[in-house]
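J.: Sequence and computational prediction follow.
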Amino acid sequence: MAADRFRLTLAQLNPVVGDIAGNAAKARAAWAEAKAAGADMLALTEMFITGYQTQDLILKQVFADAAEAAILSLAADCADGPAIGIGGPARVGKRLHNAWWVLQGGKLVAKVLKHHLPNSDVFDEKRIFSPADVSGPYRIGPVRIGTPICEDAWHPDVAETLAETGAEILLVPNGSPYHRGKPDLRLNLMVARVVETGLPLVYLNMVGGQDDQVFDGSSMVLNPGGTLAVQMPQFDTCLTHVDFTRGPEGWRAEPGLIAEIPRIWEADYRACVMGLQDYMAKTGFRKVLLGLSGGIDSAIVATIAADALGPENVRCVMLPSAYTSEHSLEDAGEVARNLGCRLDTVPIGGAQAAVGEALADLFTGAEPGITEENVQSRLRGLMLMALSNKFGEMLLTTGNKSEMAVGYCTIYGDMNGGYNPIKDMYKTRVFETCRWRNDHHRPWMKGPAGAVIPERVITKPPSAELRPDQKDQDSLPPYEVLDAILDGLVDRELSVAEIVAQGYDHATVKRVEHLLYISEYKRFQSAPGVRLTPRAFWLDRRYPIANRFRDPG
């Protein structure tokens, strides 16, 4: 190890929550590559040994003990070669910490404990971990390294303390999930830490889907002044070696890999694909099915599924009723053909008639209405779940964020399913996402290139087709109005008065607010789905189901 050179291997990998042995094996493989490349140290991400986020699983002592034992075993197995920095739990007395373990020569040489615990958005770390005082820098060969763990780097105090106590490089292991615009936010914050301390900074983030969250990598290395020396790709696993040299002004990273960060439309779509792909892989499913209605939402979900799993692993099912239009049948067929997916047709007319006959005596004298409409949706859900059970194919549900927000969906009907790739995508974004996918194809997409979603699917008026000549706008404001109001109420937590001041009708805003609140029970029982925004329905936004508050504005 030369006195003025330091090679750091950055491992931007995809750990699996709970797979301690598998994650340790990935760490060993990365260490072998680092050793072969003559690295002085291998860096892995936050809580790598357990996967992230563990939620309450980490409170199970046998799990935390197994994770610590695996790290110590890793130290023994990797004694002859580069040092290792790896995230994992650490119990100190009766307190459990989010820690970063530094291993060298078969021993533990440092244990950095997280100081700031995030407790907002999707994070609940104060529930499971104890905060610790700021850990000082540690030495690996010629370099003194300071390690703020994830949230610690979002505040100036930890980095400043490390700089004041002799750190020469800041190395930040992360488990930072994606939301729209996140790479720019991270870059701005890390540049601030570099400017404040005058030190080079390594930001190392994991990749992969975990339930609703997608970790998007985008790891980077910044030199003093904020110059980007290394940019690792977004969403892809990657291992790269970064060389630091020491000159008169201290340590600097030599220029290395510079990957392009995709624009937001591509990043959102990639997050949907990766979220589904990893949810399937990490829960043990290989194939999916979905109801393909001829509408835009099921078309984009089928496309996401084909891109994530390959068309051969996607079964589309058309479930026509008496109200299903001929063009819906045609459009569903064309989407399935364009994607190369299997399409089965299961008419529900007979089942609908049987249910009607069974309930006829009890329904005597009552006017037909939404109950009969929902029976159709629930019959479709029943048929799809039967296929899912019979063939072991996970059912995807296809409701967009606009529908989820106002309850324009049938519980135990079209809400049936194990995962929803567009749960956090408003309807207006669904339209634009279809157009983006028709115009773009990337190597990571397993579906075919070209305009896979027909123009008529994108342009025709949306309809649930549960009664004659039904249109969504019979029951809802136009989607461009609805989504703007929902953006205010949900994503920005604006008051009714603030939204009305933007030019929206007061009665319409109040109606949307009412629908939002009374639909909480449906969202509580809905399938998980990919998080694209900082206000996705689940961990980001936690509202009571029984709730009488209404904005008086």
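T.: Looks like it came in fine.
J.: CA only for contacts and neighbour counts going forward, please
T.: Will do.
J.: What ranges does the stretch 51-200 of the chain have for its helices?
T.: 61-77, 125-128, 156-164, 182-197 (DSSP state H, counting those that start in this stretch).
J.: Pull out the buried residues from stretch 490-497.
T.: 490-491, 495-496 (16 or more other CA atoms under 10 Å).
J.: for this structure, what's the longest helix?
T.: helix 370-391 (DSSP state H).
J.: second one coming, line it up with the first:
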Amino acid sequence: MKIAIAQLNPIIGDIKNNAQKIIEVAHQASQDNVELLLTPELSLCGYPPKDLLFRHDFITMMAEELKAIALKVPKNISLLIGLATENPQAMEKGEKPLYNSIALIQKGEIKQIFHKQLLPNYDVFEEKRYFAIGKNSNYFEINNIKIGVTICEDLWNDELFWGKKNYKINPIKSIQEKGVELILNLSASPYVLRKQQLRETMLKYLVNRHKIPIIYANQVGGNDDLIFDGNSFAVNKQSQIVVRGKGYQTDLIYLEYSSQTKDILPGNIATIATEEEEIYQALILGVKDYAHKCGFNKAVLGLSGGIDSALVAKIAVDALGKENVLGVLMPSPYSSEYSIIDAQHLAKNLEIKTEKIPIKPMMDNFNTSLQPVFNDNTFGIAQENLQSRIRGTILMALANKYGYLLLSTGNKSEMAVGYCTLYGDMNGGLAVIADIPKTKVFGLCRWLNHEQEIIPNNIIIKPPSAELKPEQKDEDSLPPYPILDEILERYLNFHQSEKDIINSGYDYDTVKKVLKLVVRAEFKRKQAPPVLKITDRAFGTGWKMPIASRW
């Protein structure tokens, strides 16, 4: 039996166009003699639809489009589509009104509906807010082959693999007991660094334990702060990866299931990207889809001559094209000559258009206007931040004037400790690298230069500086970035206490200062643009910390 995975990139809420893409790929697969076509979780509406699920017309449109799809796809192909369906017993049993479902279409009819049994409610997931729990593991048949259907999280509860049970039931074990020969998992699994390796390790374990091959179909694309990497794959009964689709792009992946051996035959196996490649490809996809799905064709950003704006500029060029990126140089009296030269050198390497707008006249006007209120000529943090806010205002003006997407350039280290100016360099529609620690920013730029100099070497080797006052260096206010990032990783990612971090060998005063800065900066993070997520602990949808706290 020939099977295909349609690794789709839906637009959330664009139900009719998502349906049309499904119909088109079904016709393409049918021409290639595919008998069974898989699409990802909630492929009809896109994942995650969030509170659109509260709209009755949204649910009705999905049901109507599902019927239309059934009539428009070829009759010789069986099709699995992800969508939200109504729970008819919601009122009677006090349950949520919807299910996260998979519909099976065969011969022009909706034959079966399968419901997700494990609903994640952690990190970026809030499925219990919307969905009722599916009660039954189930299967369908093609050519007398029993095929089990699971949805994303349904795979993620093997107590032996994890060392604990996260849910009361294990759908894989239940579906095995029904005598299925093949298990499908239709997912919308967001990207984080090295998650593909975890998925493949887990599925190999499950196949080895249950002796049933598994096909894993995943969504691809950027949806707000979340990035979906695709990388759909299949594991045979020997726990080997025999098929893998492309990462970070749509794909139609073909594979063969043998009814004689009851196993998946070897097919094409796309390679897994290196750590730097996968981060970079994910960020490109995140910027490209955020821009296009929100109606932007062009982007603007400030070019300071620093490493953060250099990396964001390169990502923007690869996502949107060099002709669609504008870099703005906004030197102040404290900007070094080298920073201006470095920014111009970068722009030349990237072949992007630039504008140069010196901010000294605006600084002078602000200082003159504020002097009577400030009642002194002391230069301090207020004057430093005014420079950043002037630059942010200029960039927003250009974005508004020409309909550009403003990309903010702050990294995760800065976002964590508040070393970025609210209404200044935090201005923007998308925070591209705000989940990338400063040390990783350096690493990515060195990696980009492995064949030729793209990021000017002087940008990489010079000490980081905001250049808001004479001879300023980041280390005047912060620990060295390697130390800062290690402390932040322990605190943010591994949830270590202040005491634990100090006992690990870090300086007492340094740890106290860093953690205090993290807590104090929470109000800034609540007002930041969406942050592209590439780690388990990103400042975005899954970050839920109080502002007014003393912890």
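T.: Ah, there it is. In this text the structure is predicted, and so the values were computed from the model without any measurement.
J.: After superposition, what is the TM-score?
T.: Scored against TM-score structural alignment, normalised by the length of the second structure, the superposed chains reach a TM-score of 0.95; 533 aligned residues with a CA RMSD of 1.1 Å.
J.: mind checking how far the longest helix of the first structure is from the chain centre?
T.: Centroid separation between helix 370-391 of the first structure and its chain, computed with CA atoms, centre = their mean, to the nearest Å, is 28 Å.
J.: How are the helices of the stretch 351-500 of the first structure distributed by residue range?
T.: Counting by DSSP H, counting those that start in this stretch, the helices of the stretch 351-500 of the first structure are 370-391, 401-406, 427-439, 455-459, 479-486, 496-501.
J.: Over in the second structure, find the residue span the third one aligns onto.
T.: When helix 427-439 of the first structure is aligned against the second structure using TM-score structural alignment, it corresponds to residues 438-450.
J.: Next: the second one.
T.: Mapped onto the second structure with TM-score structural alignment as the criterion, helix 401-406 of the first structure occupies residues 412-417.
J.: Return the residues in contact with residue 105 of the first structure.
T.: The contact partners of residue 105 of the first structure, by CA atoms under 8 Å, 6 or more residues apart in numbering, come to 75-76, 78-81, 83.
J.: how does it look with 10 Å?
T.: Residues near residue 105 of the first structure by CA atoms under 10 Å, 6 or more residues apart in numbering: 75-84.
J.: For those residues, give me CSV that also has distance to residue 416 of the first structure and neighbour count.
T.: Listed next are the contacts of residue 105 of the first structure as CSV, based on distance: CA to CA, whole Å; neighbours: other CA atoms under 10 Å:
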residue, distance to residue 416 of the first structure, neighbour count
75, 46, 22
76, 48, 16
77, 47, 12
78, 47, 22
79, 51, 15
80, 53, 12
81, 51, 19
82, 50, 26
83, 48, 28
84, 45, 32
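J.: In strands, which of these appear?
T.: Assigned to strands by DSSP state E, the following of these qualify: 83-84.
J.: Look up how far residue 56 of the second structure lies from the spatially closest residue to residue 117 of the second structure that is not a sequence neighbour.
T.: Nearest non-adjacent residue to residue 117 of the second structure, counting by CA to CA, 6 or more residues apart in numbering: residue 134, 4.3 Å away. Residue 134 of the second structure sits at a distance of 20 Å from residue 56 of the second structure (criterion: CA to CA, to the nearest Å).
J.: These two: which has the busier surroundings?
T.: residue 134 (17 against 10; other CA atoms under 10 Å).
J.: Please identify the residue in the first structure that aligns with the more buried one.
T.: Matched by TM-score structural alignment, residue 134 of the second structure corresponds to residue 132 in the first structure.
J.: Same question for residue 173 of the second structure.
T.: Residue 173 of the second structure maps onto residue 160 in the first structure, by TM-score structural alignment.
J.: ok, now which ones touch the nearest residue to that match once chain neighbours are set aside?
T.: Spatial nearest neighbour of residue 160 of the first structure, chain neighbours left out: residue 197 (6.0 Å); criterion: CA to CA, 6+ apart. Contacts for residue 197 of the first structure were tallied using CA under 10 Å, 6+ apart; they are 156, 159-164, 167-170, 191, 224-225.
J.: 8 Å instead?
T.: Shown in contact with residue 197 of the first structure (CA under 8 Å, 6+ apart): 159-160, 163.
J.: Neighbour count and distance to residue 292 of the first structure added to those, as JSON lines?
T.: Formatted as JSON lines, the contacts of residue 197 of the first structure follow (neighbours: other CA atoms under 10 Å; distance: CA to CA, whole Å):
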{"residue": "159", "neighbour count": "27", "distance to residue 292 of the first structure": "52"}
{"residue": "160", "neighbour count": "18", "distance to residue 292 of the first structure": "55"}
{"residue": "163", "neighbour count": "22", "distance to residue 292 of the first structure": "57"}
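J.: Between those residues, which sits nearest residue 230 of the first structure?
T.: Nearest to residue 230 of the first structure out of these is residue 159 (CA to CA; 20.1 Å).
J.: give the contact list for residue 488 of the first structure.
T.: Here residue 488 of the first structure is in contact with 494-495, 499 (criterion: CA under 8 Å, 6+ apart).
J.: Run those past the second structure and keep the common ones.
T.: Contacts from these that recur in the second structure, judged by both residues aligned by TM-score structural alignment, their matches' CA atoms under 8 Å, are 494, 499.
J.: What is the neighbour count of residue 353 of the first structure?
T.: Residue 353 of the first structure, neighbours per other CA under 10 Å, totals 11.
J.: what about whichever residue in the second structure pairs up with residue 470 of the first structure, distance to residue 513 of the second structure?
T.: With TM-score structural alignment as the criterion, residue 470 of the first structure lines up with residue 472 in the second structure. Residue 472 of the second structure is 20 Å from residue 513 of the second structure, where distance means CA to CA.
J.: circling back: now, which of the contacts of residue 197 of the first structure sits nearest residue 422 of the first structure?
T.: Distance to residue 422 of the first structure, by CA to CA, is smallest for residue 159 among those, at 37.8 Å.
J.: what about the helices in the stretch 251-400 of the second structure?
T.: Under DSSP H, counting those that start in this stretch, the stretch 251-400 of the second structure gives helices at 275-293, 307-320, 337-350, 360-374, 381-402.
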